[in-house]
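Visitor: Provide a 3D model corresponding to the input given below.
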Amino acid sequence: MKNNSMLHPFADVQNQLQKKRQQLMLKRGYLELAKNAAIILIIVLIAFTQVFYITVSSGTDMYPAILDGDIVLGYRLDTNYLKNDVVVCEADGRRVIGRVVARGGDSVDMTEDGRLFVNGTEQTGEIAFPTNPGKQSYPYTVPDGCVYLLGDYRTNTTDSRTLGPVKVENIKAKVVSIFRRRGI
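Guide: Here you go, the predicted model:
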């Protein structure tokens, strides 16, 4: 019997070419996978640095709506902050999560018995805690380009009553979702 190389003089070359082709295809597959992974990583990086904001809540400023340790997801692109929006901002060198109760030009008034008035209308919402006036004198007019924030746990929170109004440009994001960390 004749061996295969005698029957087909280029069989060895053909086998080597076949192996090289397979190696090249495998290498191309890995390069394509790496390229796709890099594109996905860039998209995620852009999404979470330009579109979304993620942080972990600390403290009880927004109790019971947001609890200590909850993961807060915010949306950065919506800059039209309305009354009752919950936002994350930087104020006085710290991260603050609070509820917008008034915007630029609005008048805020608080009574000693814990009632809150915005533009002369009493704000009676689902807030279970009385609103103590804090350090500011009232009535107070919120400057243009600012919002007045209050935490939901109004008897023990750091908000605009101690920090003053928050400039809109210091708001990092509007809160769109909260993920409870208990039991994770």
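
Visitor: going forward, measure contacts between C-alpha atoms and count neighbours the same way
Guide: Will do.

Visitor: ok, for Gly98, nearest residue in space, not its chain neighbours?
Guide: Gly151 (4.8 Å; Cα to Cα, 6 or more residues apart in numbering).

Visitor: Does the one you found touch Leu163 like I think?
Guide: No - the criterion here is Cα atoms under 8 Å, and Gly151 misses it with Leu163 at 12.0 Å.

Visitor: Between these two, which is the more surrounded one?
Guide: Each of Gly151 and Leu163 has its neighbours counted (other Cα atoms under 10 Å); Gly151 has more, 27 against 15.

Visitor: Identify the residues contacting the more buried one.
Guide: 61-63, 97-99, 157-159 (Cα atoms under 8 Å, 6 or more residues apart in numbering).

Visitor: one more time with 10 Å
Guide: Applying Cα atoms under 10 Å, 6 or more residues apart in numbering to Gly151 gives the contacts 60-63, 65-66, 86, 96-101, 127, 131, 157-161.

Visitor: now Asn80
Guide: 168, 174.

Visitor: Also Tyr138?
Guide: Neighbouring residues of Tyr138 by Cα under 10 Å, 6+ apart: 107-111.

Visitor: this one next, for a side-by-side:
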Amino acid sequence: MDGEGNPSQGPWGESLKSILREYAESLIIAMIIAFSLRYFVITTYYVNVQSMLPQYLQGDFIVGYKPPHGFAIPFSSEKWAIGEPIRGEVVIIQCPTDVSQHCLKRIIGIPGDRVEFQKGRLIVNGIPAEYQKIPTKGSQELWKESSLGRSRTVILADSSKEDPAPLIVPPGHVYVLGDHRKASHDSRTWGPVEVAGLEARPLMIWLSVDWEHPDSKDLFPKVRWSRLFSRLD
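Guide: Coordinates of the predicted model:
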């Protein structure tokens, strides 16, 4: 007696196998690409403190670009560096107090630089930074700080507080500061941080939410639409 046979052995079965195999191969390739991008090229960072005000706001979600500060070598703590740290650039770093966490800071001094402060104002290699007050309606005073050809907007530290001791940045390290000098933990207390701890350069803000001022009609935080997908210097 003739039977219907096994459907998986017929033309339809072979076609289904081919489709499933192609789907599995595509999925594996996509996973490999995603893993490679996440491990070697990009990272994400959430700003949960105010230490980089006014440019970076609490609630910003940032995409960071890894190549400028080297590729991590799998299963190793070593990096293959392809660039050098630059004064004035903002970096995502391993927090010295907890390397499992990340911090967002600005590089102020590179190896060999002498960094010091006078009444909270920056001096690098004996050259005082220039300061210009920026008009603002907010409660914080904003200043344009210019040092060695680079400028940024900062909130200065309290001039009445004791300045940290002058320091020469050792080889393999950088001196980092937060732009909000009153609210930032940085090299003034940590000391210089290792170049190997530099993770990425902020590339863009992909989302920004205001947790303190949710929309009045619901329980969700307010989205800062004007900051979405804005590029970062």
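
Visitor: For the two chains, what TM-score is obtained?
Guide: Taking TM-score structural alignment, normalised by the length of structure 1 as the basis, the two superposed chains have a TM-score of 0.82; 171 aligned residues with a Cα RMSD of 2.6 Å.

Visitor: one step back: is there a quick ChimeraX command that grabs whichever of the contacts of Gly151 of structure 1 are buried?
Guide: In ChimeraX syntax, the buried subset of these is picked out as below (16 or more other Cα atoms under 10 Å):
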select :60,61,62,63,66,86,96,97,98,99,100,101,131,157,158,159,160,161
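
Visitor: quick one: which of the contacts of Gly151 of structure 1 sit in helices?
Guide: 160-161 (DSSP state H).

Visitor: residues near Ile93 of structure 2, how many?
Guide: Residues near Ile93 of structure 2, counting by other Cα under 10 Å: 23.

Visitor: Could you measure from the counterpart of it in structure 1 over to Thr111 of structure 1?
Guide: Alignment note (TM-score structural alignment): Ile93 of structure 2 maps to Cys89 of structure 1. Distance from Cys89 of structure 1 to Thr111 of structure 1, counting by Cα to Cα, to the nearest Å: 26 Å.

Visitor: how about the strands in structure 1?
Guide: For structure 1, applying DSSP state E gives strands covering 52-56, 71-75, 86-91, 94-103, 107-110, 116-118, 121-122, 140-141, 146-150, 166-167, 171-179.

Visitor: Figure out how far the first one is from the centre of its chain.
Guide: Put simply, strand 52-56 of structure 1 sits 3 Å off its chain's centre (Cα atoms, centre = their mean, to the nearest Å).

Visitor: right, and Pro82 of structure 1 touches Val168 too?
Guide: Careful, residue 82 of structure 1 is Leu; it's not Pro. No - counting by Cα atoms under 10 Å, Leu82 of structure 1 sits too far from Val168 to count as a contact (11.5 Å).

Visitor: which non-adjacent residue is nearest the residue nearest to the spatial centre of structure 1?
Guide: A centroid search over structure 1 (Cα atoms, centre = their mean) returns Tyr53, at 2.3 Å, as the residue closest to the centre. In space, and not counting its chain neighbours, Tyr53 of structure 1 is closest to Gly74: 4.8 Å by Cα to Cα, 6+ apart.

Visitor: Residue in structure 2 paired with that neighbour?
Guide: By TM-score structural alignment, Gly74 of structure 1 lines up with Gly64.

Visitor: Return the residue of structure 2 aligned against the residue nearest to Gly98 of structure 1.
Guide: So Gly151 of structure 1 corresponds to Gly178, using TM-score structural alignment.

Visitor: Lys174 of structure 1 too?
Guide: By TM-score structural alignment, Lys174 of structure 1 lines up with Arg201.

Visitor: what sits against its match?
Guide: 42-43, 62-69, 89-93, 104, 232-233 are the contacts of Arg201 of structure 2 under Cα under 10 Å, 6+ apart.

Visitor: These, buried ones only, as a ChimeraX selection?
Guide: Selection of buried members from those for ChimeraX, criterion 16+ other Cα under 10 Å:
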select :42,43,62,63,64,65,66,67,68,69,89,90,91,92,93,104
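
Visitor: Asp106 of structure 1 matches what in structure 2?
Guide: For Asp106 of structure 1, the residue aligned by TM-score structural alignment is Asp113.

Visitor: Could you do Ile97 of structure 1 as well?
Guide: Looks like Ile97 of structure 1 aligns to Leu104 there (TM-score structural alignment).

Visitor: isn't that match right up against Asp60?
Guide: No - Leu104 of structure 2 is beyond contact range of Asp60, at 11.5 Å (criterion: Cα under 10 Å).

Visitor: shared neighbours of these two, anything?
Guide: 45-47, 49.

Visitor: picking up where we left off before, any residues in contact with both of Gly151 and Leu163 of structure 1?
Guide: By Cα under 10 Å, 6+ apart, the residues touching both Gly151 of structure 1 and Leu163 are Val96.

Visitor: which residues touch Glu126 of structure 1?
Guide: Asp152.

Visitor: mind redoing it with 7 Å?
Guide: Contacts of Glu126 of structure 1 were listed using Cα atoms under 7 Å, 6 or more residues apart in numbering, and none were found.

Visitor: Pull up the gap between it and Leu31 of structure 1, please.
Guide: 56 Å.

Visitor: Thr124 of structure 1 now?
Guide: Taking Cα to Cα, one finds Thr124 of structure 1 at 60 Å from Leu31 of structure 1.
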